[in-house]
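J.: pasting a predicted model and its sequence here:
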Amino acid sequence: MGNSPHTDGIVAGRISADAVADNFSDLHPPLDDHEALVAADRCYFCYDAPCQTACPTSIDIPLFIRQIATGTAESAAETIFEQNILGGMCARVCPTETLCEEVCVREVAEGKPVLIGQLQRYATDKVMAQGKHPFTRATATGKSVAVVGAGPAGLSAAHRLAMLGHEVEVYDARPKGGGLNEFGIAAYKSVDGFAQAEVDWLLQIGGIDMKYDQRLGEGLTLEYLQGRHDAVFLGVGLGGVNALRAEGEDKEGVRDAVDFIAELRQADDLTTLPVGRRVVVIGGGMTAIDAAVQSKMLGAQDVTVAYRRDKSAMGASEFEQVLATSHGVRIEFNAQPVRVLGNGKVTGVEFARTTSTGGELTPTGETFEIPADQVFKAIGQTLTTDAGLTVERGKIAVNETGRTSVLGIWAGGDCASGGDDLTVTAVAEGRDAAMDIHATLMGEGA
């Protein structure tokens, strides 16, 4: 297309198709059989293993690694899937470096943990590649459950409910399932259409009817769902993006990072995706890092992540921060956006330097500018529908099993107040809510 990284403005084709393909190849190539055996052999198979305690889905990690070590990867996969039916995706995107691997005895003693995440991928990929589904449905209960949202929480709940013998209808606002796994995760973390392959594999359990282009609040009401089903699970995620609250954020060239990532994930040809030469991403979480790194991979020359607090408060893990800087992304801490510069189109962002005192963010009086022709907002998302339920701190209030303030309605994942905004946590919340729904429908609940 004749474009180069030196071209001003937001354009496509900044680098060659070969370079783009190389940039977006698998972040962690899968282990082969020998590598898996060597990695598994490093595990001490700890009793009361700290890695299992650190896993939000409580996978029996020593057991599945022992099963790999003894050549029974299929059994290892079943051990994983019993606790986490989306174990394949979680193996790719879970921040294992701050969860199971951080507390691995090998990490504590030697600074080199057992490769738990990669071993989990090895086992789950083997079974999924064979087209096998390790579970079968229980006898039909005659009960019906609505699941709103086909993301990690909704899919986890739907699978567990179907496995227990209930009929499940899943409603999702988008034209395909997967939620965050399909639309919100960096492309280099989930290659070769894995998110959709995982959804198709999960649906092999049977008893799940997927209904797409169905958004809660737009013709689809809780009253309708309650009248049609015996229980409702909400896994709607966080649909809105917080405002920047900076002058000029409506200028051309400013967009939401989540929309950019979704567009990138759905693009058939990444060389047709426009990106700026000088990109500024405002935010400090995983979405900010994903948007920044992928901008670099598409050929942006200068990419800066600007975060209003210091490094210790940043939501993105140390691993993600190092990944970004290794790709040439600059991270600017203590930078609060004040004004988006430009006459119609973005030319830069003015920031106020901040300092944190006792948890309070205060400006120092210093300001500075970063040139940009494209700005991504990655400053968190907000709940777009509370459906009349009790909300606390911007999320649907739930108890430890996902029950909301309305009888017969449960919620989990990012939209609920239960825990961290992680794929693996959403899976755990969906699974646990499903078990409570089952107990309630079968007369066993409190």
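T.: Ah, there it is.
J.: going by C-alpha atoms from here, please, whenever you check contacts or count neighbours.
T.: Fine.
J.: which residues sit in contact with Arg92?
T.: His28, Gly117, Gln118, Arg121, Lys189, Ser190 (C-alpha atoms under 8 Å, 6 or more residues apart in numbering).
J.: what about the residues you listed, which are in helices?
T.: Using DSSP state H, the members of these that fall in helices are Gly117, Gln118, Arg121.
J.: by neighbour count, which of those residues wins?
T.: Counting neighbours by other C-alpha atoms under 10 Å, the top entry in the ones in helices among the contacts of Arg92 is Gly117, with 22 neighbours.
J.: hmm, that one is touching Gly88, no?
T.: No - assessed by C-alpha atoms under 8 Å, Gly117 is found out of contact with Gly88, at 9.5 Å.
J.: show me the helices in the stretch 251-400 of the chain, by range?
T.: Counting by DSSP state H, counting those that start in this stretch, the stretch 251-400 of the chain has helices at residues 257-266, 286-297, 318-326.
J.: most packed of these?
T.: helix 286-297 (a mean of 26; mean count of other C-alpha atoms under 10 Å).
J.: what does it rub up against?
T.: 20, 23-24, 184-186, 257-258, 260-261, 275-276, 279-282, 302-305, 315-317, 320-321, 324, 327-329, 376-379.
J.: which of these fall in strands?
T.: Val279, Val280, Val281, Ile282, Asp302, Val303, Thr304, Val305, Phe376, Lys377 (DSSP state E).
J.: now for these: which two are most distant?
T.: Farthest-apart pair in those is Asp302 and Lys377; separation 16.6 Å (C-alpha to C-alpha).
J.: next up, a structure to set beside the first:
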Amino acid sequence: MAEYLPPTTEQEFHANFAQIKPRMNNTEALYESSRCLFCFDAPCIKACPTGIDIPQFIRQINTGNVTGAALTIYEANYFGNACGKVCPTEVLCEGACVYNLQDVKPIEIGRLQSFATRQVIESDRKLFGPGLTNGRKVAVIGAGPAGISCACELRALGYEVDVFEARSQPSGLTVYGVAPYKITNEEVLAEMAYLQAQFGYRVQYNSPITTREDLQALEEAYDAIFLGIGLGKTNALLLPGEERENCVGAVEFIEQLRQHHHRVAVGRKVIVLGGGNTAMDAASESSRLGAENVILAYRRGKEEMGAYDFEYDLAKSVGVKGLFNVAPVEIVGNGKVEGVKFIRTATVDGQVQIVPGSEFVEPCDMVIKATGQAKQTHFLSYIPGLQVDSKGRVVADAYTGQTTNPKYFASGDARNGGAEVVNAAAEAKVAARGIHTYLTSTN
């Protein structure tokens, strides 16, 4: 029996995809902020990739200075509102909270962060502005968390910034790739509009940079170029039958869901291939769309999955079942997906080995491949002198974000291979300062 009925209206969709970190009201925020111990050597700050002074902003909320709290957050992390909702706070700041040592519920740092930032966004409170114009221009490729964070910091330093985005909306995976129960499109786009109004960078939408000629034009017109291009499509498994109807990539499935909500069709029985956080999202989303049966299939054991425990618990809580130590061999069916042929596996000395003669077919009418995203190596090959590592990641200096082509800087998934929004925001700020150092030292 399905846990959720298929949503047929926007209202039903929002009910099925209710926010797992709902917005706090003033009373809840006051109560929650009063629980903070304001640790002197706060472990939550160390656990935050952007180093937000968490005790400080919680104290500000508690004393009624919500604007001050938002400023504290945004000075460290330009994606302050989004990160309050989409960050894996359970393993970062909240996971480091000293209350965990006493078996007391940790402070809800993420929700407090979103509480403060939402207030300044909605009141359109002016917190920042561009720095004194220095006459230099920087091109940013990609309006995701890395690109937008870099643009904000560069504007604060006085640069003219043009952001080139292939799609029609900003913020990359935050709008196209995060599960809808973590953050709504409206919240994401409100923060993006707020930042653009504060800093005044320009964004050119539906403007893909795809050729060597495109890059050459940027190289001639701009003093430096920032690559915030993220990753590409879902990796192909190269299995027989992978082309069958209703066999889709998780990234593409989630993008459709974020854009079209209840109009996205899901199978009655869905098999999700993979064991990472994206697999958990795709499985949970399938269940919330009304799939009667959702199975997560992973080639290793449950304890070896890459996903965070809380993400797997969330999937299980909506009826998702696990099928472990199985490797897909073929997507079976006649035109459409009718099942997956698996072979059982065993992990021996850390290596996955197949169990001969153990093949079986698990019937289903939809397969979602959560098997990682391809690197954008083809595009990167158009940049002269740019080095990528053996995994297709852009090689860049850890302290400046500068690549092996001195005019190009990079951050985010293209550089780290795929991490969190907060990592992209943190790295991009560092890269913006790296660009500033580079351009001020070269005349």
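T.: Received it, and whenever you're ready, just let me know what you need. Computed from a prediction, not measured in an experiment: that's the story for all the values here.
J.: TM-score for these two?
T.: Here the TM-score for the pair of chains, by TM-score structural alignment, normalised by the length of the second structure, is 0.93; 433 aligned residues with a C-alpha RMSD of 2.0 Å.
J.: on that earlier part again, let's have the ones in strands among the contacts of helix 286-297 of the first structure in JSON lines, adding neighbour count and distance to Val406 of the first structure.
T.: JSON lines is the format used below for those (neighbours: other C-alpha atoms under 10 Å; distance: C-alpha to C-alpha, whole Å):
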{"residue": "Val279", "neighbour count": "28", "distance to Val406 of the first structure": "45"}
{"residue": "Val280", "neighbour count": "29", "distance to Val406 of the first structure": "42"}
{"residue": "Val281", "neighbour count": "29", "distance to Val406 of the first structure": "39"}
{"residue": "Ile282", "neighbour count": "29", "distance to Val406 of the first structure": "37"}
{"residue": "Asp302", "neighbour count": "19", "distance to Val406 of the first structure": "49"}
{"residue": "Val303", "neighbour count": "29", "distance to Val406 of the first structure": "46"}
{"residue": "Thr304", "neighbour count": "26", "distance to Val406 of the first structure": "44"}
{"residue": "Val305", "neighbour count": "28", "distance to Val406 of the first structure": "41"}
{"residue": "Phe376", "neighbour count": "23", "distance to Val406 of the first structure": "37"}
{"residue": "Lys377", "neighbour count": "24", "distance to Val406 of the first structure": "34"}
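J.: mind putting the residues you listed into JSON lines with distance to Ser16 of the first structure?
T.: Output for these, formatted as JSON lines (distance: C-alpha to C-alpha, whole Å):
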{"residue": "Val279", "distance to Ser16 of the first structure": "19"}
{"residue": "Val280", "distance to Ser16 of the first structure": "23"}
{"residue": "Val281", "distance to Ser16 of the first structure": "24"}
{"residue": "Ile282", "distance to Ser16 of the first structure": "27"}
{"residue": "Asp302", "distance to Ser16 of the first structure": "18"}
{"residue": "Val303", "distance to Ser16 of the first structure": "19"}
{"residue": "Thr304", "distance to Ser16 of the first structure": "23"}
{"residue": "Val305", "distance to Ser16 of the first structure": "25"}
{"residue": "Phe376", "distance to Ser16 of the first structure": "23"}
{"residue": "Lys377", "distance to Ser16 of the first structure": "27"}
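J.: and of these, the nearest to Thr139 of the first structure?
T.: Lys377 (48.2 Å).
J.: over to the aligned residue in the first structure for Ala419 of the second structure. Which of the three states is it?
T.: Under the alignment (TM-score structural alignment), Ala419 of the second structure maps onto Asp421 of the first structure. Each residue gets one of three states, and Asp421 of the first structure gets coil by DSSP: H, G, I helix; E, B strand; the rest coil.
J.: now do stretch 379-387 of the second structure: distance from first to last residue.
T.: With C-alpha to C-alpha, to the nearest Å as the measure, stretch 379-387 of the second structure spans 12 Å from end to end.
J.: same check on stretch 255-272 of the first structure?
T.: For stretch 255-272 of the first structure, the end-to-end distance is 18 Å (C-alpha to C-alpha).
J.: how about stretch 313-332 of the second structure?
T.: End-to-end distance (C-alpha to C-alpha), stretch 313-332 of the second structure: 30 Å.
J.: now do stretch 198-215 of the first structure
T.: 23 Å.
J.: what are the contacting residues of that stretch?
T.: Residues contacting stretch 198-215 of the first structure (C-alpha under 8 Å, 6+ apart): 85-86, 88-89, 128, 131, 133, 135-137, 155, 158-159, 162-163, 165-178, 220.
J.: nearest to Gly239 of the first structure among the ones in strands among the contacts of helix 286-297 of the first structure?
T.: Taking those together and measuring to Gly239 of the first structure by C-alpha to C-alpha, the closest member is Lys377, at 14.1 Å.
J.: contacting residues for the residue nearest to the closest one when sequence neighbours are not counted?
T.: In this structure, Lys377 of the first structure finds its nearest non-sequential neighbour in Asp256, 4.8 Å apart by C-alpha to C-alpha, 6 or more residues apart in numbering. Counting by C-alpha under 8 Å, 6+ apart, Asp256 of the first structure touches Val241, Phe376, Lys377, Ala378.
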